[in-house]
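Chemist: Sequence first, then the predicted structure:
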Amino acid sequence: MSEVKSTRPVYGIAVAAELVELPEATLRLYERRGLLVPFRSPGGTRRYSDDDLVRVRRVERLREAGVNLVGIRRVLHLEDENGRLRQELDDADQTG
């Protein structure tokens, strides 16, 4: 149940920006740079999930560590791929 809650897109951009204490423009920039992909309603409104907010905070920690946005995109891609591979291993362990 917690997985469903964490991926459920519930926050508009103003609320999401307030929760992560960043300007809305920063969230838009992260989206343009491929660091964040919020859900879009049929009308085009961005909706952010708790998982999206965790990702934004990860981006901010990397920026504070001196990593540029291109580097951050690469780090996030590698972390995502690592997570997918770990899930595949877990699934294989459970079935075999």
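Modeler: That came through, no problem.
Chemist: going forward, measure contacts between C-alpha atoms and count neighbours the same way
Modeler: OK.
Chemist: which helices and strands does the longest helix seen in the chain pack with?
Modeler: With DSSP state H setting the assignment, residue counts place helix 69-95 as the longest helix in the chain. Contacting helix 69-95 under the criterion 3 or more Cα pairs under 8 Å, 6 or more residues apart in numbering; DSSP states H and E are the following elements: helix 50-64.
Chemist: Next up, a structure to set beside the first:
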Amino acid sequence: MDDKPKYKISEAAKILGISVHTMRMYEREGLIVPYKKSTNQRLFSDKDIERLRCIRNAINEEKISIEGIKRIFSLIPCWAIVKCSLKNFEYCSALKEANRPCWTFKHENNFCAEKDCRECEVYNIFNDCEPIKTKLVELTFMNSIKVKEEEIK
């Protein structure tokens, strides 16, 4: 799937059959991180469109509220995925709060400070419409295997 930002917000909204206001609300709520040009114009890629389709599906089909989606995203074990050190835990607001995803925090003095959240593996985990529960189980299972492997070494 193409990750090149190419759709203006109005074009992306039209593709999805939603309003520009709804697109902006999803951004404000931290569900989507659009690419921003130097002029602050938002652009969306095919990958972003698919992510938004997944979010719309979770809202409309699975009956999960925006607040619920944010809390689910906040449960992603970001520290394990990006392999944070224990020192980084001290400065990580995402670990201290459980109500919004890690990419919505201003990262200072930690591993993610210089990272672009749009490019981060943690943000991109839910870019396909695999059921949320399946994905969280997979992440938890993969993390527990890594921990066991580390214990064996």
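Modeler: Good, I have the coordinates. Predicted model only: the values in this text are computed from it and were never measured.
Chemist: What residues of the longest helix of the first structure count as buried?
Modeler: Within helix 69-95 of the first structure, the residues that qualify as buried by neighbour count (16 or more other Cα atoms under 10 Å) are 69, 72-73, 75-76.
Chemist: if I look at the equivalent of residue 67 of the first structure over in the second structure, how far off is residue 27 of the second structure?
Modeler: Matched across to the second structure, residue 67 of the first structure falls on residue 64, judged by TM-score structural alignment. Using Cα to Cα, to the nearest Å, we find residue 64 of the second structure at a distance of 17 Å from residue 27 of the second structure.
Chemist: Also residue 18 of the second structure?
Modeler: The separation that residue 18 of the second structure has from residue 27 of the second structure, given Cα to Cα, amounts to 14 Å.
Chemist: How about residue 66 of the second structure?
Modeler: From residue 66 of the second structure to residue 27 of the second structure the distance is 11 Å (Cα to Cα).
Chemist: all helices for the second structure, in order.
Modeler: Counting by DSSP H, the helices of the second structure are 9-16, 20-28, 46-60, 66-74, 78-81, 86-89, 93-96, 121-124, 132-152.
Chemist: Which parts of the fifth one count as buried, going by neighbours?
Modeler: Neighbour-count burial for helix 78-81 of the second structure, counted by 16+ other Cα under 10 Å, picks out 78-80.
Chemist: what's the offset of that helix from the middle of its chain?
Modeler: 13 Å (Cα atoms, centre = their mean, to the nearest Å).
Chemist: Also the longest one?
Modeler: Computed by Cα atoms, centre = their mean, the separation of helix 132-152 of the second structure from the middle of its chain amounts to 19 Å.
Chemist: next one: the fourth one
Modeler: Between the centre of helix 66-74 of the second structure and the centre of its host chain there is 10 Å, according to Cα atoms, centre = their mean.
Chemist: tilt between that helix and helix 132-152?
Modeler: 20 degrees (axes from the mean of the first three to the mean of the last three Cα atoms, to 10 degrees).
Chemist: just checking, what residue in the first structure corresponds to residue 46 of the second structure?
Modeler: Residue correspondence, TM-score structural alignment: residue 46 of the second structure in this structure matches residue 50 in the first structure.
Chemist: Just give the number of residues close to its match.
Modeler: When neighbours are defined as other Cα atoms under 10 Å, residue 50 of the first structure has 18 of them.
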